[in-house]
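S.K.: Generate coordinates for the sequence data below:
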Amino acid sequence: MKIDKKNHEDGIVEYVLENASGMKVELLNIGASITGIHVPDRNGNLSNVVLRNDSLEEYKGNLHLLGATIAPVAGRVKDAEIEVDGQKYRFDKNDGNHTLHSGELGVQNKAWESGIVEEAGVEKVKFTTKIDNYPGDPEINILYSLGEDNTLKLEYDVRSAGPTAVAPTNHVYFNLNSDLEATVGNHFVKSSASHYLKMDDALIPESIEACEGIFDLREGRMLQEVFDSSDPQIEVANGGYDHYFLLEGEDHFEVSEVDSGRKVTMTTNFPGFVFYTGNNLDEGLPLAGRKPQKYMGFCLEAQASPAAAHMDLGFRIEASGDYRRRTVFRFSVED
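M.R.: Take a look at the predicted model:
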């Protein structure tokens, strides 16, 4: 595996990771973003299977957060406040009465420090940012590494000077089609996850529910079936999934596309993830290569849900000192 570094104008730094089989991953210091993942189809043809902005400069705005790392707290914070060490911390409200993706405190459109490091004989790209004027003044690190088995590993290393609350994630959108105008409606999703978080009309989780009906993915389900569903939870999310699935033990999540044969399998030691199916993408999105439209990509946002701040989910987003979490995306081809 090799890593190349490219310096662009206005302080933009790009990294390109490539393994011996030709899989290539492109990263950007703006938002510690994933801008490209090039993997083969069943005929060996490489395509970029993630959505990317039309230019690198777009990542300084990045309305839909394509490929960006979101911190300190990804997702919606109910009533725009959390409690840390007995004290209330209030975010700015940018989503009705709530806060989405940390509001003005978010670092997803900012330049992160970056460099190439080596750990246990593995070269990685490391991005670092510090979040001041927030409990614990946390330092957020994310490390990317590419395996020869076509696995992309994301490692989140958070360090704080005291009690804090963190729930970072990466917001990369996948589309496994070789047809650059096709949506993800033809993607087949499968998971053994048994519970998800039901949401209210403001998309704030309110209860833990069993994965039944349209949320039962044990046998697999085509996404177009979800998009056509009249399930109230699908309708409240604007016609798709935007829900947190709880994971236990060996639970994982896989998405495949039959025409190309591509499959991505996600494993993580986070307690769950948001599965978002691009319900709010629109035709005005400045996409490179693909046709901008609703359902053009899906996200697998592994994280500790901020709903843990107001619900008993069996885990917390409060932390102190150091902790590390990981998410692995494995790309393969089915005959």
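S.K.: going forward, measure contacts between C-alpha atoms and count neighbours the same way
M.R.: OK.
S.K.: element containing the residue lying closest to residue 77 once chain neighbours are set aside, please.
M.R.: Nearest non-adjacent residue to residue 77, counting by CA to CA, 6 or more residues apart in numbering: residue 99, 5.1 Å away. Element membership for residue 99, per DSSP states H and E: strand 99-100.
S.K.: tell me which strands and helices that strand is in contact with?
M.R.: Counting contacts by 3 or more CA pairs under 8 Å, 6 or more residues apart in numbering; DSSP states H and E, strand 99-100 is packed against strand 76-77.
S.K.: how far out from the middle of the chain is the strand it packs on?
M.R.: Strand 76-77 has its C-alpha centroid displaced from the chain centroid by 16 Å (CA atoms, centre = their mean, to the nearest Å).
S.K.: going on from it, what's the next piece of helix or strand?
M.R.: strand 81-84.
S.K.: helices or strands up against that next one?
M.R.: Other elements packing on strand 81-84 under the criterion 3+ CA pairs under 8 Å, 6+ apart are strand 87-90.
S.K.: And this one, please, so the two structures can be compared:
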Amino acid sequence: MAVKTSSRLWGQVNGADVFLFRIGNESGAYVELTNYGAAIVSIVVPDKQQQLENVVVGFPDLERYLNDTCYIGSTIGRYANRISNARFRLDGKIYQLDANDGKNSNHAGKSGFNYRVFTAETIDNGVVMTLTSADGDGGYPGTLELMVIYTWSDDNELMVSYKATTDKATIANFTNHAYFNLSAFKSKIYNHKLTVLSEHIVDSYEDYTPSGAIIPAKQKAFNNDKLGDKFKIDESQVEGLNLFYVINREAEDNTLANAALLIDETSGRSLEVYTDYPGIFLYTGDYLSSTAPTHTGKPAKPFDALCLECQHYPDSINHPNFPQAILQAGDVYDQSILYKFGTI
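M.R.: Model (predicted):
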């Protein structure tokens, strides 16, 4: 097989071994992952001149991840995005979560999977990472078993699959929080062109929790539009985009729906996103900041990169009109995201 996976010990967290994995293909393009937070560390892909460069925010050592507050590259769980008032009712019982975003819970608060060391094993073309989350972890019901499967292909496709089971009804919503910059950080994201295969967004309040309405995207729609044309560029005052887009077409059996296309014309790099999740959350990195330098040698700053987080509807449990993300005992959570890198 042309794709090969290697690993090396990267450090320890609370006595647990943390590894850095590399999955490379014959062209020299590769992905680096770590089992701390089941995170993407780097994605090194060619530009139109066949120059290989990293296109995601990441850190060159484990210690910097331990102090990260921006979920850089991490697996998000138990529930991606916000739960309003950090509480929900399920089967007649109210569950209280960690309020880490004002009165709301975001990305599961301090119990988030981005802080956990996963068990990991390599396969020929990837890495399988697993985690057990105990009943009551972060306030969530049910003992949850999560498997995150990363694979890399000769065609520079990174597939991320989530499989989970629970012994008690719970809510579950996993995604990856990679921050992309296809220019390899030679410029900010303002000139990146984005297409989102969506005509509707979830309306939200100023604290980014949903109002409950699903509305036409109108001026927030993206059809090969420059990001900088869609929001006010003022790095001293945050005015980017934090929006959940409802994907136009539901994934059919055994296929993933086209969700988004990101292009950097200068480098010629492109990123296609496919998923069987119902939506994609666009976050333009408004609050991105790192005290430690990233791979670039400099700390991350607002609008250095953006997230395209495929996921279930935010706060769906508190909005009966939304498609629900309830995982029942005996059922299997099975969702995937495909990031396909290319050139134009």
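S.K.: mean shift of the strand holding residue 99 of structure 1 relative to structure 2?
M.R.: Superposed on structure 2, strand 99-100 of structure 1 shows a mean distance of 0.8 Å to its aligned residues (mean CA distance after the TM-score superposition for structure 1).
S.K.: residue range for that strand in structure 2?
M.R.: Aligning strand 99-100 of structure 1 against structure 2 (TM-score structural alignment) gives residues 105-106.
S.K.: for stretch 57-76 of structure 1, same thing?
M.R.: Using TM-score structural alignment, stretch 57-76 of structure 1 pairs with 63-82 in structure 2.
S.K.: can you give me the strands for the stretch 1-150 of structure 1?
M.R.: For the stretch 1-150 of structure 1, the strands defined by DSSP state E, counting those that start in this stretch occupy 2-7, 13-18, 24-28, 33-40, 46-48, 69-70, 76-77, 81-84, 87-90, 99-100, 113-119, 122-130, 139-146.
S.K.: what angle do the first one and strand 139-146 make?
M.R.: It refers to strand 2-7 of structure 1. Between strand 2-7 of structure 1 and strand 139-146, the angle comes out at 130 degrees (axes from the mean of the first three to the mean of the last three CA atoms, to 10 degrees).
S.K.: What residues in structure 2 pair up with strand 2-7 of structure 1?
M.R.: Counting by TM-score structural alignment, strand 2-7 of structure 1 lines up with residues 4-9 of structure 2.
S.K.: Tell me the buried residues in stretch 45-54 of structure 1?
M.R.: 46-53 (16 or more other CA atoms under 10 Å).
S.K.: same deal with stretch 125-134 of structure 2?
M.R.: Neighbour counts over stretch 125-134 of structure 2 (16+ other CA under 10 Å) mark 125-133 as buried.
S.K.: Run through who's touching that stretch.
M.R.: Under the contact criterion CA atoms under 8 Å, 6 or more residues apart in numbering, stretch 125-134 of structure 2 has outside partners 3-5, 21, 23, 35, 38, 117-122, 142-153.
S.K.: Let's see that with 7 Å instead.
M.R.: With CA atoms under 7 Å, 6 or more residues apart in numbering as the test, stretch 125-134 of structure 2 has contacts from 3-5, 23, 35, 38, 118-122, 142-152.
S.K.: now do stretch 326-335 of structure 1
M.R.: By CA under 7 Å, 6+ apart, stretch 326-335 of structure 1 touches 41-42, 150-156, 261-269, 302.
S.K.: When you filter the residues you listed down to buried only, what's left?
M.R.: The neighbour-count criterion (16+ other CA under 10 Å) marks 41, 150-156, 261-269, 302 among those as buried.
S.K.: Inside strands: which ones of the residues you listed?
M.R.: Applying DSSP state E to these, the entries found in strands are 151-156, 262-268, 302.
S.K.: Out of the residues you listed, which two sit at the greatest distance?
M.R.: Longest distance between any two of those is 26.4 Å, between 156 and 262; criterion CA to CA.
S.K.: Quick one: map residue 141 of structure 1 onto structure 2.
M.R.: In structure 2, the residue matched to residue 141 of structure 1 (TM-score structural alignment) is residue 147.
S.K.: which one among the ones in strands among the buried ones among the contacts of stretch 326-335 of structure 1 gets closest to residue 75 of structure 1?
M.R.: Minimum separation from residue 75 of structure 1 among these (CA to CA) is found for residue 302, which lies at 11.0 Å.
S.K.: my guess is the closest one contacts residue 171, does it?
M.R.: No - contact status for residue 302 of structure 1 versus residue 171: not in contact, 9.2 Å apart, counting by CA atoms under 7 Å.
S.K.: now for residue 96 of structure 2: what does it line up with in structure 1?
M.R.: Residue mapping for residue 96 of structure 2 onto structure 1 gives residue 90, with TM-score structural alignment as the criterion.
S.K.: show me what contacts its match?
M.R.: Contacts of residue 90 of structure 1 (CA under 7 Å, 6+ apart): 80-82.
S.K.: and those as TSV, adding distance to residue 234 of structure 1 and neighbour count?
M.R.: Below are the contacts of residue 90 of structure 1 laid out as TSV (distance: CA to CA, whole Å; neighbours: other CA atoms under 10 Å):
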residue	distance to residue 234 of structure 1	neighbour count
80	24	20
81	27	17
82	27	21
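S.K.: what range in structure 2 matches the strand ranked longest in structure 1?
M.R.: Longest strand in structure 1, counting residues (DSSP E): strand 322-333. Mapping strand 322-333 of structure 1 onto structure 2 (TM-score structural alignment) gives residues 332-343.
S.K.: From the chain's centre, how far out is the matching stretch? Work that out for me.
M.R.: On CA atoms, centre = their mean, the centre of stretch 332-343 of structure 2 falls 11 Å from that of its chain.
S.K.: same question, stretch 208-220 of structure 2
M.R.: The chain centroid and the centroid of stretch 208-220 of structure 2 are separated by 20 Å under CA atoms, centre = their mean.
S.K.: Go ahead and name everything in contact with it.
M.R.: Outside stretch 208-220 of structure 2, the residues that touch it by CA under 7 Å, 6+ apart are 82, 84, 199-205, 230, 315, 319.
S.K.: Among these, which one sits closest to residue 333 of structure 2?
M.R.: For these, the closest approach to residue 333 of structure 2 (CA to CA) belongs to residue 315, at 17.7 Å.
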